[in-house]
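Peer 1: Turn this into a model:
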Amino acid sequence: MTLFLAGLLLFQVQHQHHPPRDAAEYARVLEDPSRDAWQKPHEVVMALALKPTESVADIGAGTGYFARRFARHAGTVFAVDISAKLLEQAAKDAPPNLKTVLAAPDDPKLAPASVDTVFFCNVLHHIEGRPAYYRKLATALKPGGRIVMVDFHKRPLPVGPPPAMKLTDDEVIAELKAAGFELKRRHEMLPHQYFLEFGR
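Peer 2: This is a model prediction of the structure:
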């Protein structure tokens, strides 16, 4: 039960329309060391094979759980979130190549052709009007850029929200195909989540 509640809080913290009411509590959940066992952040970062010249946008970055790790390998990392309080946490002791971006619920606030990789983890299903959001991401991507989606499988799991709140991998693939992106690679190392890379 504790793991389930922690997983549900994790989703609530990264909600794209309602900033967390208690950022400190959500920050503790996001940074809980037990998350590493199933989120496998090191394996995820290594699978992306980021380059020192590459720029990454972490959408729904929260406290910077992934953004900090990306910053060790990429050139510039944009931690994008709608919660100023969580971004304050992300900026604490952050390396100089990690930049915070206070976004709007319907706009990531990224400059045109500014990023090579757009990364989502556990936030996609909270974004309403996703087709329009994808169009903004397409503008923000550099030529040859990619979108990476990590999200929970739509079935009962020991972490994460109820299945009704989730999107299946097939739904994500179909939405991005409609937006002009195709599935390029599927990673299988995560026990509870799909991990998909898309390009144009």
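Peer 1: from here on, contacts and neighbour counts on C-alpha atoms
Peer 2: Noted.
Peer 1: And the helices in this structure?
Peer 2: Remark: helices assigned in the chain by DSSP state H are 2-13, 23-30, 35-39, 41-48, 67-71, 84-91, 130-140, 169-178.
Peer 1: Pipe these into a markdown table and attach mean neighbour count per row.
Peer 2: Output for these, formatted as a markdown table (neighbours: other Cα atoms under 10 Å):
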| stretch | mean neighbour count |
| --- | --- |
| helix 2-13 | 19 |
| helix 23-30 | 18 |
| helix 35-39 | 14 |
| helix 41-48 | 14 |
| helix 67-71 | 24 |
| helix 84-91 | 20 |
| helix 130-140 | 18 |
| helix 169-178 | 15 |
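Peer 1: Would you do the same for the sequence below? I want to compare the two.
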Amino acid sequence: MRTFLWFLLAATVLVSPIIAQETAAPVTRQSVKPGINKPFLDPKLEVEEWIERFEVESREIVQAKDEILKELNLSPGQRIGDIGAGTGLFVAPFSRAVGEKGWVYAVDIVPRFVERYGKIIDILHLQNVTPVLCGQDDVRLPPGSIDVAFVCDVYHHFEYPDQSLASIHEALVPGGKLVVIDFERIPGKSREWLLGHVRAGKEVFREEVEKAGFHFVKEASIPTFEENYYLVFER
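Peer 2: Next up is the predicted model:
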């Protein structure tokens, strides 16, 4: 069954751009941070290199993984979209949290990351995870297919936030939650790398999400966070 669902979603990913071209009017869009995803679109991308970067213990979200899972408070039977799942740090924990009646969609723009999710599924015998290759402006999940959208250290990589948020909004059920974890960007306080890499601060990102039709719920406190924040929105 898992293989069939994976095949079905992969087929949808392949044909959906063609359908959109045939049925939708042209949409003018402009990147808010041109080139930010260029390293991930390199066909020679080395997954092991990114595992070393993304899953190192010094990274805040790695240190805070258990705290993040506790705050998410996923329930058996829920469906979660890990949007920009990267090297798959949360794939197995999410799979365990939602149980055999729940589902995890591990979503990313990087083909080799998506291939890695398949390997994680096979090695750990996960029966409730579907890898999804998404677009840069569309998460490519069916309408009403998830209860929670998890966007961790990824929102600042949305080149087309209006379109990406619209697709997340459509994928969530009414009342579904959107969790955004990203970096504080405070001139004079944040590291120079963050100031150059992250295009805007928390207030701007929150405004963009609310403009997309989401209701702000709260900012959660994660004790080990120093550079990150955790925002919760509702569809």
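Peer 1: Once they're superposed, what TM-score comes out?
Peer 2: After superposition, the two chains reach a TM-score of 0.84 (TM-score structural alignment, normalised by the length of structure 1), with 186 aligned residues with a Cα RMSD of 2.2 Å.
Peer 1: Can you pull up the most central residue in structure 1?
Peer 2: In structure 1, the C-alpha nearest the mean C-alpha coordinate belongs to residue 120, at 2.4 Å (Cα atoms, centre = their mean).
Peer 1: That one is in contact with residue 62, isn't it?
Peer 2: No. Assessed by Cα atoms under 8 Å, residue 120 of structure 1 is found out of contact with residue 62, at 11.3 Å.
Peer 1: what about the alignment partner in structure 2 of residue 153 of structure 1, neighbour count?
Peer 2: Aligned counterpart of residue 153 of structure 1 in structure 2: residue 184 (TM-score structural alignment). Residues near residue 184 of structure 2, counting by other Cα atoms under 10 Å, number 20.
Peer 1: List the contacts of residue 184 of structure 2.
Peer 2: If you count contacts by Cα atoms under 8 Å, 6 or more residues apart in numbering, residue 184 of structure 2 has them with 190, 201, 202, 227, 228, 229.
Peer 1: contacting residues for the aligned residue in structure 2 for the residue nearest to the centre of structure 1?
Peer 2: Under the alignment (TM-score structural alignment), residue 120 of structure 1 maps onto residue 151 of structure 2. Residues in contact with residue 151 of structure 2 (Cα under 8 Å, 6+ apart) are 82, 83, 84, 178, 179, 180, 181.
Peer 1: Could you rerun that using 6 Å?
Peer 2: Listed by Cα atoms under 6 Å, 6 or more residues apart in numbering, the contact partners of residue 151 of structure 2 are 83, 179, 180.
Peer 1: The last one against residue 231, yeah?
Peer 2: Yes. Applying Cα atoms under 6 Å as the test, residue 180 of structure 2 and residue 231 come out as touching, 5.2 Å apart.
Peer 1: Neighbour count: those two, which is higher?
Peer 2: Set residue 180 of structure 2 next to residue 231 and count neighbours by other Cα under 10 Å: residue 180 wins out with 24 against 19.
Peer 1: separation between the more buried one and residue 186 of structure 2?
Peer 2: 18 Å (Cα to Cα, to the nearest Å).
Peer 1: Next: residue 50 of structure 2.
Peer 2: 26 Å.
Peer 1: Check which helices and strands the strand ranked longest in structure 2 sits against.
Peer 2: For structure 2, the strand with the greatest residue count under DSSP state E is strand 172-183. For strand 172-183 of structure 2, the elements it packs on are strand 146-152, strand 228-234, judged by 3 or more Cα pairs under 6 Å, 6 or more residues apart in numbering; DSSP states H and E.
Peer 1: Residue 226 of structure 2 - how many residues pack around it?
Peer 2: The burial count assigned to residue 226 of structure 2 is 10, neighbours taken as other Cα under 10 Å.
Peer 1: Chain neighbours aside, what residue packs nearest to it?
Peer 2: With sequence-adjacent residues excluded and distances taken as Cα to Cα, 6 or more residues apart in numbering, residue 226 of structure 2 is closest to residue 60, at 7.8 Å.
Peer 1: and if you look at residue 82 of structure 1?
Peer 2: In space, and not counting its chain neighbours, residue 82 of structure 1 is closest to residue 103: 4.9 Å by Cα to Cα, 6+ apart.
Peer 1: and the match of residue 120 of structure 1, how far is that from residue 104 of structure 2?
Peer 2: Look at residue 151 of structure 2 and residue 104 of structure 2: by Cα to Cα, they are 13 Å apart.
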